[in-house]
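1. sequence first, predicted coordinates after that:
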Amino acid sequence: MFLTAPDERTPKGVRHWADAEGAGRDRALAAPWFHAVRGRAGVDVSGDADVFRGHRIPHGDGTPDGVFAEWKWDGRRLRVRNDRYGVHPLFYYATANEIAVSTSVARLLAGGAPADFDGDAIAVFLRLGFFVGEDTPFRAIRAVPPEAKFEWEDGRLSISGGYWHGKPQGLNRDDAIDAFIALFRRALERRIAPDDNFAVPLSGGRDSRHILLELCRLGRRPRCCITIPRYPPRAPEDERVSGLLAAAAGVPHRILDQPPDRGSVELRKNWETHFCADEHAWFVHMIDYLEAEGLAVYDGLAGGLSVAGRFLSAGNLRLFEHGRFHELAEGILARFGVQTEAHLSQLVSPAWREAAGRDRALERLAAELIRHADAPDPTKSFNFWNHTRRETALVPYALMNRLPAVFTPYIDHDVYELLSSLPPSIVSPDLSSPNKSFHSEAIQRAYVEHADVPFENSHAPKLDARPHYRQFGSHAARFIASRTRRPFTLLNNAYVWPRVAMSLVSPHFAEKRAWLPADLLYMSQLEHAARSAAESIGKASDP
């Protein structure tokens, strides 16, 4: 597939989407990078030799807390380091005589990284919506592992790192809640913004509420709280509850309007999140506002450590205990899959149907699940090191990377060590994933004066999503039809094009296929990125 540049014949809406995609691509390509090739005459280098992104926070045990990615070339050796949890995006590719590192997948592709797809990785992504381990869509490009020890010298790469599990502490539930309150307070004290020019994005849940109320207790009220509606059919509970909480805390609150044009932000988001997230488009307008206002933020990344994880169940814990990882992978794909196998068997091209098929996803997922078997709560460990680290973290540390600062207190070392050490029965006595009582009780105990402010109602009536998907689907179809000049590779042309045509002539067709436009935009962009990279390499190698 090839996307042409917009010109005067391009429909206005399509030009707007193309401009938005270009803005996302330009941001991704502006990321720092470093490249070294060993040859007979020595090492030829290009790019940024000394880079630090993020922030370090001193910690009592001598290890740096905070979220960061860094590398330094001293003329002979490349040394790469990152934070304990590998939260800051950082990627590399390496061959026998070559190394490249960047905070952006797109920048590595533009610099010559091979663009061959990783079928196993894509198989998992299409079914769960995130990549696992150190996977990316491209076989040659890997995420740097957490707390990496990474060195390249004279063509030799040495790399280590991995997951960190808390050690069981033997606390009962009441003591664990008290410890959580105390450690979270200390975490925020270590992350005090230098001035009052910061905001707290506020939802109807627990993570942002805990941050806001603790900042107020410390006498550091934000300049404002910001809420943006999520896409339909999500009920408007964030707007309702965040307004009540901000008023109770005495903090100015602004609810932004969500622009109706979802496609343009999907196109931007895919580039800026390194093609590693199926979510987050709904954040983009809020982040644009924060950037325009020059506001730092406090983000609730990893607040999910304080509640039962999405994968928690007595059955899954038994499968972990008995080492039945393939059966566990089967259950996760069946219950948490974002697409049906019937849909994927038609959406994916025949050439990739086996290479990115369900069997490949099961094998890759089972191999990843093994890495979490020894954690106090293996379901929470799997969720944190994969969904949280590889997808959710892309909001504060990819989409928000132009803000003055982003503070994420839930991944403070002490807070993580406590919450990751708790057995599932402490956080969720009934071992059910919807149980959020541990964090609710902590907030109500710590801030008694606000205990009557309700949390979001998960049973609130949902919005009618048909107009949203009708517009999104028809606009996406128009964009793809106007801009595609070559047959798809990953996508099944025989399946896609009739549905694009139907979305153009019958908007009601799109409203019944909510999954289709985002899938088409993501996969078509992924193909374009790979094809453009391959063509650039080919041109560079021409005599």
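-> Great, that's in hand. The structure displayed is predicted, hence computed values, not measured ones.
2. going forward, measure contacts between C-alpha atoms and count neighbours the same way
-> Will do.
3. show me what contacts residue 196?
-> Neighbouring residues of residue 196 by Cα atoms under 8 Å, 6 or more residues apart in numbering: 220-223.
4. you'd agree it is in a strand?
-> No. Residue 196 sits outside any strand when classified using DSSP: H, G, I helix; E, B strand; the rest coil, being coil.
5. please report how far it lies from residue 221.
-> 7 Å (Cα to Cα, to the nearest Å).
6. contacting residues around residue 345?
-> Contacts for residue 345 (Cα under 8 Å, 6+ apart) come out as residue 353.
7. tell me the secondary structure at it.
-> Going by three-state DSSP: residue 345 is helix.
8. do you know how far it is from residue 67?
-> Remark: distance between residue 345 and residue 67 (Cα to Cα) = 39 Å.
9. span of stretch 340-356 from start to end?
-> Termini of stretch 340-356 sit 14 Å apart (Cα to Cα).
10. report the buried residues of that stretch.
-> 341, 344-350, 352-356 (16 or more other Cα atoms under 10 Å).
11. out of the residues you listed, which is nearest to residue 372?
-> Residue 372 has its nearest neighbour among the buried residues of stretch 340-356 in residue 356, at 23.9 Å by Cα to Cα.
12. residue 117 is in contact with the closest one, correct?
-> No. Applying Cα atoms under 8 Å as the test, residue 356 and residue 117 come out as separate, 9.7 Å apart.
13. on that earlier part again, and the contacts of residue 196, which is closest to residue 92?
-> Proximity of those to residue 92 (Cα to Cα) peaks at residue 222, which lies at 37.2 Å.
14. tell me the contacts of that closest one?
-> So residue 222 contacts 196-200, 212, 215, 251 (Cα under 8 Å, 6+ apart).
15. closest one of the residues you listed to residue 472?
-> Distance to residue 472 across the contacts of residue 222 (Cα to Cα) is lowest for residue 200, with 29.3 Å.
16. in addition, the following structure is provided for comparison:
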Amino acid sequence: MPRGNFFMNDQCTWIELKMENGVTRMSGSSRAEFGHSVLDEDGLECGVSGGWTWNDHSLVIESDLHGYLPLYVHHTPDRLLVSDSPLPILSRLERRDLDPIALGFFCRAGFLIGDRTLFKDIQRIPAGARLTWTAGTLETELTPWKKTESPKSIKEAIDGWSDRFRVAMKRRLPVGDRFDLPLSGGRDSRMMLLELHGLGHAPRRVLSLGSSDSGASSDTSIASHLAHRLGLTFQEVLEHDVDWLSAERQRHVACGFEALEHVWLMPLWNELLQGGAFWYDGLGVGSLTRNSVASPEMAKLLRDGQFSDWASGLFALTAATSPRWLAPILERTPFCIADDQSVLSDLQAEFSRHRDAPNPITSFTFENWGRRSIALNPLAICRSQSRVELPFMDRDLVSWARSIPIEMMHENDIQTDACHRLYPEFSSLPFDDGSPPKKAKASLWLRYRRHRRKCSFFKNHARYFGTLPFEALSDSTDKSGSHRALVLMFHLASVDSLMSDR
């Protein structure tokens, strides 16, 4: 029986197999499917789908080609546990141990790398994996992604990317089904909307997070302008009346405690899930075509052998808090967390797998930041919606994007150029800067009530942090760092409660 129900998510699916006196006993779901299967013109999989099947003799588990579906496994000679979240597995283990190195990287970056989880005895299932369990024996087959020859010129890179994007969209047409489309002021959603519009498909509604009254250059204002220009129904999604603790708790559980970011998007995901229709999502493209971690300055650090400085630059671009807050938080946390050198060594080992790629930095971020954090938006937080179309995750488009040399990425903004070439009549419409929408200021009473709730949480559940949470709550000199410090302390306090069944 599972131990404790702290932060459990009843939307998660699991299966457990136990060998007892030569007999296999199964509990949970004998069959599970995740993601959305998309077949190419030859009937081969090019989407993001996976799952498992138990036939009373063998269990076959398959992950998607890129490993973006959150699938987890615990294996001993006489027992196997599989789930789409680490939490159902953890609740069924008699012994629970944290992974200090995974925790160390997580505290510095806000996500995980490789196939580690926060828990020693639970692993993420690798990309392109087929696991077969029979009578206590687990066999693993890995299918590497098919590499594509790199383009010889910028024109070839942009043309190849544009052509494959259009093919990816045609493979994912709504075919009469109603659908929604979340639209920002950025490139991803704009390209999907304009391509669908050109093919004669209109969304039931276009949604954007925030208010168009926040300025002509705001994310929502740009999205509203485009939607109205196309004659589409536009809906603003405002911040829900949910306090910070409740929103963070909901996100943490949905993500299996594996990411510190995304909470500001929760109102949008809740609105889409309640709407009942499927939608299109731009997952995958950011880490491959417009990647701040792969800037010329960051690339030079790697060329010069300054990996530690590159790692510091990576951490500064993530959801991690500032060094001012990190050190005292780690000192007060009631469990072992790896030091800087151990974390750096593990990061180097993971990065070494990507050094021979045409663009090693984007290869690393796609397989780690994208896979272990950003993908949790449509594939974990929104797991109750079985169909979310992910055209930028198309097998052929991803393979082409990964083949583009880093030097070409520095010379041109591939996605922006492709967008302007494909839709020249909209090239004068600006893009937003990618920052989260500004929230409307809450009333003084609401702010006071939320402040008191935060103070109460840390006083009752995280006394070991001492005065740190209250210093962060009152800090006005480093608002971003102090807020992220609060999120990290909330996360660590929640993990502590999770491990001790409190």
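-> Looks like it arrived, so ask away. Just so we're clear, the structure is a prediction, and the values are computed from it rather than from any experiment.
17. could I get the TM-score for this pair?
-> Their TM-score after superposition, calculated using TM-score structural alignment, normalised by the length of structure 2, is reported as 0.88; 493 aligned residues with a Cα RMSD of 3.3 Å.
18. quick one on the thing from earlier: most widely separated two among the contacts of residue 222 of structure 1?
-> Longest span within the contacts of residue 222 of structure 1, Cα to Cα: 197 and 212, 14.4 Å.
19. neighbour-wise, which of those two wins?
-> Neighbour totals were compared for residue 197 of structure 1 and residue 212, and residue 212 leads with 25 against 16 (other Cα atoms under 10 Å).
20. aligned to the more buried one, what sits in structure 2?
-> The alignment partner of residue 212 of structure 1 in structure 2, by TM-score structural alignment, is residue 193.
21. let me know the helix or strand that residue 102 of structure 2 is in.
-> helix 100-109 (DSSP states H and E).
22. in the superposed pair, what's the mean gap between that helix and structure 1?
-> The superposed helix 100-109 of structure 2 is, by mean Cα distance after the TM-score superposition for structure 1, a mean 0.7 Å from where its aligned residues fall in structure 1.
23. onto which residues of structure 1 does the next helix or strand after that helix map?
-> Once helix 100-109 of structure 2 ends, the next helix or strand along the chain (criterion: DSSP H and E) is strand 123-124. The aligned range for strand 123-124 of structure 2 in structure 1 is 142-143, by TM-score structural alignment.
24. any idea how far that stretch is from the middle of the chain?
-> On the basis of Cα atoms, centre = their mean, to the nearest Å, stretch 142-143 of structure 1 is displaced by 14 Å from the centre of the chain it belongs to.
25. and stretch 274-289 of structure 2, by the same measure?
-> With Cα atoms, centre = their mean as the basis, stretch 274-289 of structure 2 stands 11 Å off its chain's centre.
26. before we move on, back to that, what's the average distance of the match of strand 123-124 of structure 2 to structure 2?
-> Mean deviation of stretch 142-143 of structure 1 relative to structure 2 after superposition (mean Cα distance after the TM-score superposition for structure 1): 0.8 Å.
27. which residues touch the longest helix anywhere in structure 2?
-> Of all segments of type helix in structure 2, defined using DSSP state H, the longest is helix 479-500. Applying Cα under 8 Å, 6+ apart, the contact partners of helix 479-500 of structure 2 are 6-7, 96-97, 107, 248, 252, 257, 260, 319-322, 325-326, 329, 333-334, 458, 461-462, 465, 469, 472-473, 475.
28. can I have the buried ones of these as a ChimeraX selection?
-> A single ChimeraX command selects the buried members of the contacts of helix 479-500 of structure 2 (16+ other Cα under 10 Å):
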select :6,7,96,107,248,252,257,260,319,320,321,322,325,326,329,333,458,462,465,469,472,473
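29. next step: the contacts of helix 479-500 of structure 2 restricted to helices.
-> Those of the contacts of helix 479-500 of structure 2 lying in helices (DSSP H): 107, 248, 252, 325-326, 329, 458, 461, 469, 472-473.
30. next, format those as JSON lines and append distance to residue 388 of structure 2.
-> What follows is these, written out as JSON lines (distance: Cα to Cα, whole Å):
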{"residue": "107", "distance to residue 388 of structure 2": "30"}
{"residue": "248", "distance to residue 388 of structure 2": "23"}
{"residue": "252", "distance to residue 388 of structure 2": "21"}
{"residue": "325", "distance to residue 388 of structure 2": "37"}
{"residue": "326", "distance to residue 388 of structure 2": "36"}
{"residue": "329", "distance to residue 388 of structure 2": "37"}
{"residue": "458", "distance to residue 388 of structure 2": "37"}
{"residue": "461", "distance to residue 388 of structure 2": "37"}
{"residue": "469", "distance to residue 388 of structure 2": "38"}
{"residue": "472", "distance to residue 388 of structure 2": "37"}
{"residue": "473", "distance to residue 388 of structure 2": "37"}
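31. tell me the one of the residues you listed nearest residue 410 of structure 2?
-> Taking Cα to Cα as the measure, residue 410 of structure 2 lies nearest residue 107 of those, at 30.0 Å.
32. look up how far residue 48 of structure 2 lies from the closest one.
-> Per Cα to Cα, residue 107 of structure 2 is found 29 Å from residue 48 of structure 2.
33. please apply the same query to residue 65 of structure 2.
-> Separation of residue 65 of structure 2 from residue 48 of structure 2 (Cα to Cα) stands at 7 Å.
34. same check on residue 118 of structure 2?
-> Distance of residue 118 of structure 2 to residue 48 of structure 2, given as Cα to Cα: 24 Å.
35. do residue 330 of structure 2 as well
-> 37 Å.
36. among the contacts of residue 222 of structure 1, which recur in structure 2?
-> Here is what carries over to structure 2 from the contacts of residue 222 of structure 1, by both residues aligned by TM-score structural alignment, their matches' Cα atoms under 8 Å: 197-200, 251.
37. pick the one among those closest to residue 36 of structure 1.
-> Nearest to residue 36 of structure 1 among those, counting by Cα to Cα, is residue 198 at 39.1 Å.
38. measure how buried the aligned partner of that closest one in structure 2 is and give me the count.
-> With TM-score structural alignment defining the correspondence, residue 198 of structure 1 maps onto residue 179 in structure 2. Look at residue 179 of structure 2: counted by other Cα under 10 Å, it has 21 neighbours.
39. give me every residue that touches residue 179 of structure 2.
-> Under the criterion of Cα under 8 Å, 6+ apart, the neighbours of residue 179 of structure 2 are 203-205, 277-279.
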